[in-house]
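Enquirer: from the sequence below, what's the structure:
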Amino acid sequence: MTTAEERQKHRQAGSFGVAADAYERGRPPYPPDAVAWSVPEHARTVVDLGAGTGKLTRALRAPGRELVAVEPSAGMREQFSRVLPDVRVVEGTGESIPLPDSSADTLVCAQAWHWVDPERAVPEVARVLRPGGRLSLVWNRRDVSVPWVAELDRILRDYAAAPTEDRQVERVSAPFGPVERQDFRWSHPLTVAELMDMVASRSYVITLEPARREELLTRVRALVDARRPAEMPYVTECYRTELAP
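Expert: Got it, this is the predicted structure:
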């Protein structure tokens, strides 16, 4: 990655706070099957790394389970606390998690691992997990096998440089074991307004120049008005690995 690409990635990673409201309204939840596959039922302390506004956190709740959310953006933490006032949320990143050694059974990172530096984040996650603990990485991605979703994707790529598709999963190595993968296909019901918020909350859209962002959103609105989708099809991409005992 060039220096210019690194600067753009850093700018996009830090952009979410200004669009926290749109993020909360437009981003989808996570399907229960994907959550069950990612987090063992017996996990008593679960960390949601890069928690955003708590989209995944809500699905992680279980009787007797302690949740801790870690989020670098002040704007996102503020929105998180409005939605989930009873869940502890702390400032931190994958490279610097403000939790004690061996304090968590599972750490889940949804929509965020591609922002971290794995060389620093992997040992930091290993420090926080108990021996035998699990690291799970999750992404919701739009199902572009559906024609209108593929058209939406083309519009976005005409205007915006999406973050790298590199999930950096292959860079999760020792002291973690082999990485397993499972995909889950599902659809999320949404309104036109929620779809527009979903687009507006993308980091690569937030960071566009205002006139160009408005032009993009106008084209997306024209597509939506023509197709009138009632749901967004997703593939939830899940990975899990366990820390060596």
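Enquirer: for the rest of this, base every contact and every neighbour count on C-alpha atoms.
Expert: Will do.
Enquirer: buried residues in the host helix or strand of Cys109?
Expert: When elements are defined using DSSP states H and E, Cys109 is found to belong to strand 104-110. Of the residues in strand 104-110, those buried under the neighbour-count criterion (16 or more other CA atoms under 10 Å) are 104-110.
Enquirer: equivalent analysis for stretch 88-105, please.
Expert: The neighbour-count check on stretch 88-105 (16+ other CA under 10 Å) flags 89-90, 92-95, 97, 99, 103-105 as buried.
Enquirer: those residues into CSV, with extra columns for distance to Gly133 and secondary structure?
Expert: CSV is the format used below for the buried residues of stretch 88-105 (distance: CA to CA, whole Å; DSSP: H, G, I helix; E, B strand; the rest coil):
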residue, distance to Gly133, secondary structure
Val89, 21, strand
Val90, 21, strand
Gly92, 20, coil
Thr93, 19, strand
Gly94, 16, coil
Glu95, 18, coil
Ile97, 16, coil
Leu99, 15, coil
Ser103, 10, coil
Ala104, 7, strand
Asp105, 5, strand
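Enquirer: distance of the nearest residue to Leu152 once chain neighbours are set aside from Trp37?
Expert: Of all residues not flanking Leu152 in the chain, Val220 sits nearest, at 6.8 Å (CA to CA, 6 or more residues apart in numbering). Using CA to CA, to the nearest Å, Val220 is found at 34 Å from Trp37.
Enquirer: please give the structure of this sequence too, so both can be compared:
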Amino acid sequence: MPTIPSEGSTPSALKPHHYRQVAESFGSDAERYDRARPRYPQGLVDRIAAGGPEVLDVGSGTGIAARQFQGAGCRVLGVEPDPRMAELARQFGVEVEVATFEEWDPAGREFDAVVAGQAWHWIDPVAGAVMAARVLRPGGRLAAFWHVFQLPPELAQAQAAVYRRVMPESPFNVDALPKRALDVYQAMFTKAADGMRAAGGFSAPEQWRFDWDQSYGRDAWLDQLPTHGNLTQLPPDKLAQVLEGVGSAIDAMGGGFTMEYATVAVTATRTGPASG
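Expert: Sure, this is the predicted structure:
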């Protein structure tokens, strides 16, 4: 498993954790989020769960990852800043405490794994890693993971054009994104790894990658789109314009498409005291 190189001359990535209002906007439609967002590869869940049963799920949302870890035999505690998301997770049987991870009080509790699915970019990478080192047992694992999806080129171009037209002021400027989604995410992976190094107390960070694909019909993709961070705060009239434009593009492709996913984890194990 390759380790992640330190960030050298790589251009600076966006710092989503500065956009806390976006991070806490997903609960505006928590039921849709839980219904539409994809789950995580079982191989990833099993690999992390093999390290021990006590799991802390950071930015646990509606409990999508937490329930998968429960299914693998783990005891899971979630930490989630949005009470609306936390309440839905509780309805699904996940124990959740409402707090930002940086300010959460672990009250002396320790865990075998600290995980974050689609959430670590909303957390300060150094402060988050320091907190993770504080609560992990020796040999415990910090694993932040993301779904990287690659739309078919025809749909990617059409969707980007709709975004530029409807929301040119978005801080997540799609004009700046290269064609390969992994190129965008690699800067974020590197930032997460650098946070672990800066915190201290961790082994050299690694990347784990799991490739898979999923078929979407028009309605399924339009159900998921409003849960994306660049759309959660969009006014209803503009969101309707986005969905209409993207829906028309999918109709022109025959009503559906296959999405290529790579689920990538940035992960390291606890080796000693954190520096913070």
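Enquirer: and the strand holding Cys109 of the first structure, which stretch of the second structure?
Expert: Matched against the second structure by TM-score structural alignment, strand 104-110 of the first structure falls on residues 111-117.
Enquirer: counterpart of Gln21 of the second structure in the first structure?
Expert: In the first structure, the position corresponding to Gln21 of the second structure is occupied by Arg11, as judged by TM-score structural alignment.
Enquirer: for its match, what are its contacts?
Expert: Residues touching Arg11 of the first structure, when contacts are defined by CA atoms under 8 Å, 6 or more residues apart in numbering, comprise Thr207.
Enquirer: doesn't it lie inside a helix?
Expert: Yes: assessed with DSSP: H, G, I helix; E, B strand; the rest coil, Arg11 of the first structure lies in a helix.
Enquirer: got a list of what the residue nearest the centre of the first structure touches?
Expert: In the first structure, the residue lying closest to the centroid (CA atoms, centre = their mean) is Gln111, at 1.8 Å. If you count contacts by CA under 8 Å, 6+ apart, Gln111 of the first structure has them with 50, 137-140.
Enquirer: more neighbours: which of Val220 and Trp37 of the first structure?
Expert: Applying other CA atoms under 10 Å to Val220 of the first structure and Trp37 shows that Val220 carries more neighbours, namely 20 against 16.
Enquirer: what residue of the second structure takes the place of the more buried one?
Expert: Residue correspondence, TM-score structural alignment: Val220 of the first structure in this structure matches Val246 in the second structure.
Enquirer: can you tell me the helix or strand for that match?
Expert: For Val246 of the second structure, the enclosing helix or strand under DSSP H and E is helix 236-252.
Enquirer: neighbouring contacts of that helix?
Expert: So helix 236-252 of the second structure is in contact with 155, 158-159, 162-163, 166-167, 218, 222, 225-226, 231, 256-257, going by CA under 8 Å, 6+ apart.
Enquirer: at 7 Å instead, please
Expert: Applying CA atoms under 7 Å, 6 or more residues apart in numbering, the set of residues contacting helix 236-252 of the second structure from outside is 155, 158-159, 162-163, 166, 218, 222, 256.
Enquirer: give me the mean deviation of that helix from the first structure.
Expert: After superposition onto the first structure, helix 236-252 of the second structure lies on average 1.7 Å away from the residues it aligns with, using mean CA distance after the TM-score superposition for the first structure.
Enquirer: which element follows that helix toward the C-terminus?
Expert: Read in the C-terminal direction, the helix or strand following helix 236-252 of the second structure is strand 256-269, with elements assigned using DSSP H and E.
Enquirer: just give the number of residues close to the closest residue in space to Arg65 of the first structure that isn't next to it in sequence.
Expert: Counting by CA to CA, 6+ apart, Arg65 of the first structure lies nearest to Arg44, which is 4.5 Å off, once chain neighbours are set aside. Here the number of neighbours of Arg44 of the first structure (other CA under 10 Å) works out to 15.
Enquirer: what's the counterpart of Arg44 of the first structure in the second structure?
Expert: In the superposition onto the second structure, Arg44 of the first structure corresponds to Pro53 when matched by TM-score structural alignment.
Enquirer: isn't its match up against Leu77?
Expert: No: if you go by CA atoms under 7 Å, Pro53 of the second structure and Leu77 don't touch, sitting 11.1 Å apart.
Enquirer: format the buried residues of stretch 88-105 of the first structure as JSON lines; extra columns: distance to Pro63 of the first structure.
Expert: Supplementary listing: these in JSON lines, determined by distance: CA to CA, whole Å:
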{"residue": "Val89", "distance to Pro63 of the first structure": "19"}
{"residue": "Val90", "distance to Pro63 of the first structure": "22"}
{"residue": "Gly92", "distance to Pro63 of the first structure": "26"}
{"residue": "Thr93", "distance to Pro63 of the first structure": "27"}
{"residue": "Gly94", "distance to Pro63 of the first structure": "27"}
{"residue": "Glu95", "distance to Pro63 of the first structure": "30"}
{"residue": "Ile97", "distance to Pro63 of the first structure": "25"}
{"residue": "Leu99", "distance to Pro63 of the first structure": "22"}
{"residue": "Ser103", "distance to Pro63 of the first structure": "18"}
{"residue": "Ala104", "distance to Pro63 of the first structure": "16"}
{"residue": "Asp105", "distance to Pro63 of the first structure": "15"}
